[in-house]
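Q: structure of the sequence below:
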Amino acid sequence: MATSATPPSSVLIIGAGPGGLCLALSLSLLPQHIPCTVYDLHPSTPSIGGAVALTPSSLRILDRLGVYERIKHRGFQYRALRFATSKGGTIGDCIFGTEQYPALRISRTILLQALHDVAAEQGIHVQWGKKALSLQETEEHATVTFEDGTSATGDMVVGFDGVHSRVRAHVVRSALSAKSTSNPDAYAAQFAGLAGVQFLTPLPLIRFPPPPGHAEGTPPPLPMLILAQEGSFLLFPSDPEGQEVACFSVWNTEVDLGREGWERWGREEAVRWVRELHKGWPEPVKSALESLDPSQVHVWPAYSVPPLPAWHSPRVIIAGDAAHAFSPKGGQGAGQALEDAALLSRSLFLVSPQYPLAQALRVWEARRRERVKFVLDWASRADRGRREGKSGWVQQKIKEYVLWAVFALKGEGATRALIGYDTELVDLGA
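A: This next block holds a predicted model:
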């Protein structure tokens, strides 16, 4: 039986997404194996649409788990994101990849399947159709009760159950138990005031003007973020050859339409809206919109989690989007979940009489809060020019000049701390 002075002997993981599976694999590969079981509300491995962008800080983790070799040639590899003006000018390149680990945009389904395959090979068991309903904990154990009436008990419970987490409510209530005036409902997920609109189009249907000094037919520098007074337009491949391009725009709105409302808006209004917003934009946006297939339009409303009083109680932890949800425009959600998991496995392994569980969890949370704050601040700065409403001509030129100055003066240093983070080098004080 585990105590507060020894690593846990059993861990229950709620959520079989990238973060939950990364934690399970990390625990299974420790020198002192920590058994775990993964529970997920879906009936089987989900086929989830969309793609994720992974930088070296995430790919390094997947490499250590034996996953990277399986996926690195199944997505679109790139070194930089090109920032451009709507008139065809280049602002600069934001570096997101290295020679060892080029950044990778890959289908979420492909990533999940690779993680599930490696987990199965390690003997990690996923129980499907298990939606967490409530939790209870003692000094030594935590118990999860599921909606189907069953329950499970382990030394620890870790919730990687997403932005609408059920595990979060337990952790928040535990943290607020001595504050009778606080309302746990205030820490539920909140609509972030925006929705991402995406459509897919074949690369040959998009006309890219050749860069100055280059011949017609020069391959376009993708991915590319085009900035204009009216907003932004992102072109981002996710297939290995870069022949299928996802085009993104963002609708800023204070109204959460709800699940059915968003589905209806996506069917009936999204195409008209995106065409109207970018009406009159030159190439490559013009031809991308001309090739828009309404059946390929998808809408993702964004939800955020307010700053929480705690990410853990004595035997229950939340991580990933359950603890800190990122705007989809920041593109850091999956990566931060992987980092949470990798550092948590290190923390649990180090538990000893000299480094008890309470201290290990406290240090883990502190280190991850520091990192998440840095990434959130970085993403907010990078995002500011896209989130704001229509700019005046002078405002737009100032934005473009500031970005140009950052890229020109800092170069790779602009993202070094973002992509160079290594969970194995984080000082846990043990």
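Q: alpha carbons only for contacts and neighbour counts from here, please
A: OK.
Q: got the buried residues for the top helix by length along the chain?
A: Counting residues, the longest helix in the chain under DSSP state H turns out to be helix 357-387. Residues of helix 357-387 classed as buried by neighbour count (16 or more other CA atoms under 10 Å): 357-365, 367-369, 371-372, 375-376, 378-380, 385-387.
Q: moving C-terminal of it, what's the next helix or strand?
A: Heading C-terminal from helix 357-387, the first helix or strand you meet, by DSSP states H and E, is helix 393-410.
Q: now show me the structure for the sequence below, then we'll compare the two:
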Amino acid sequence: MTQRAAAIVGGGIGGLAAAVALHRRGWRVEVLERAREFTEIGAGISLWPNALRALDALGLAGAVRALGTVEATGGVRDRRGRWLSRTDNAELARRFGHPLVVLHRADLLRVLTDALPAESLRSGSEVVTVRGDGHRSVVVHREGETRPDLVVGADGLRSAVRRALWPAAAGPRYAGYTAWRTVTEPLAEPPREGAATWGRGARFGYTALPGGRMYCFATASLPAGAASGTSEHAELLGRFGSWPDPIPALLAAVPATAVLRHDLYDLPPLPSFVRGRVALVGDAAHAMTPNLGQGACQALEDAVTLAHCLDATPDVAAALRSYDGLRRPRTQAIARRSARLGAVGQLSWPPAVLLRDTAARLTPTRATLRAMTPVLGWTVPGDPVTR
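A: Purely as a prediction, here's the structure:
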């Protein structure tokens, strides 16, 4: 039997996970990444139980957990630092089979790349376009053309694959707020609990990474493309330096060149994630705001589900239609939920902020966990990948 070939456009989390899933099911995979290296810099990532379940299916959950940190508790605070809600990670693991694990994005990418043959990874290969050609698609990149059995568009928010094959689809839309992300230097006494602090039109969160470092993230409601006139580090200090402890101490431990600032966007719903023998995964299909911490988690789910559907039938087009039916309703619902949570978190009118904080304080923890079941309770289609 002829080995089937897949071209993965984009070497981020979703693309690499799709490549691992297909490789372990016997496909010949080629990951085409525009950057010169397969890496990510500067920020942490939260992997919820559903993501760890997907990594279990890839045989990688143990390696990822070994590189991450599991905090005992986390929660939400108000602008004065008072707790509004708390979540016990042990209870999360009891309900959903895995805890919340936090690690550096670069570490997760390293685990994924290490699971692939070196010849599958083609950095510095920018894809120009993708076009249909009978029963196969043609991927045009700087070094020439590739004609695989399957094309996976995993090239992010501003996907070239999506632009080529979904030309009428609406482009990314600004969420209304900007985000800062950074990682501190190692701290002698890092906070024992992670937290997201809600202010008026602004939020600041932090969670532990291995080695005494902390991953910090912040948002503020600003016009798209707004320039501060100062460095990202100075802007972050100016906006959040007087927030409640331990935020000032965390910011004091942030290197001046280690702050990333990005306007946040999501993607209007697509009518389909597939075109013939081309499938979109991750942000290329359903870019969402980070309020639920589900962007990478959903990309991992995509990868495992895509491989399962392709394993179920030799008809690639039929498999992709099945993938679309499984993934599009779920991911678009989660994207809408994340957008709603972001709108609540960014409230700035004082009466609305008071109402929001009061509602959070009065909501029982068990109700919060129960509300997260549709997201965190996802199960892997079929059996885990064991080949």
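Q: who are the packing partners of the longest helix of structure 1?
A: strand 231-237, helix 333-349 (3 or more CA pairs under 8 Å, 6 or more residues apart in numbering; DSSP states H and E).
Q: how far apart are the first one and its match in structure 2?
A: After superposition onto structure 2, strand 231-237 of structure 1 lies on average 1.8 Å away from the residues it aligns with, using mean CA distance after the TM-score superposition for structure 1.
Q: same deal with the longest one?
A: Overlaying structure 2 shows helix 333-349 of structure 1 at a mean distance of 0.8 Å from the equivalent residues (mean CA distance after the TM-score superposition for structure 1).
Q: ok, which stretches of the stretch 151-300 of structure 1 are helices?
A: 167-176, 258-268, 270-277, 285-290 (DSSP state H, counting those that start in this stretch).
Q: ditto for the stretch 1-150 of structure 1
A: 18-28, 56-64, 68-71, 108-121.
Q: what's the mean distance for the lengthiest strand in structure 2 versus structure 1?
A: Taking DSSP state E as the criterion, structure 2 has its longest strand at strand 173-183. Its aligned residues in structure 1 lie a mean 2.9 Å from strand 173-183 of structure 2 after superposition (mean CA distance after the TM-score superposition for structure 1).
Q: list the buried ones in that strand?
A: Under 16+ other CA under 10 Å, the buried positions of strand 173-183 of structure 2 are Tyr174, Ala175, Gly176, Tyr177, Thr178, Ala179, Trp180, Arg181, Thr182, Val183.
Q: need the residues you listed in CSV (columns: distance to Pro271 of structure 2).
A: Formatted as CSV, the buried residues of strand 173-183 of structure 2 follow (distance: CA to CA, whole Å):
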residue, distance to Pro271 of structure 2
Tyr174, 20
Ala175, 21
Gly176, 24
Tyr177, 26
Thr178, 28
Ala179, 29
Trp180, 32
Arg181, 32
Thr182, 35
Val183, 38
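Q: and of those residues, the nearest to Arg239 of structure 2?
A: Proximity of the buried residues of strand 173-183 of structure 2 to Arg239 of structure 2 (CA to CA) peaks at Trp180, which lies at 10.9 Å.
Q: in contact with the residue mapped onto that closest one from structure 1, which residues are there?
A: Using TM-score structural alignment, the equivalent of Trp180 of structure 2 in structure 1 is Val197. Contacts of Val197 of structure 1 were listed using CA atoms under 8 Å, 6 or more residues apart in numbering, and they are Phe248, Ser249, Val250, Trp251, Ala270, Val274, Val297, His298, Val299, Trp300.
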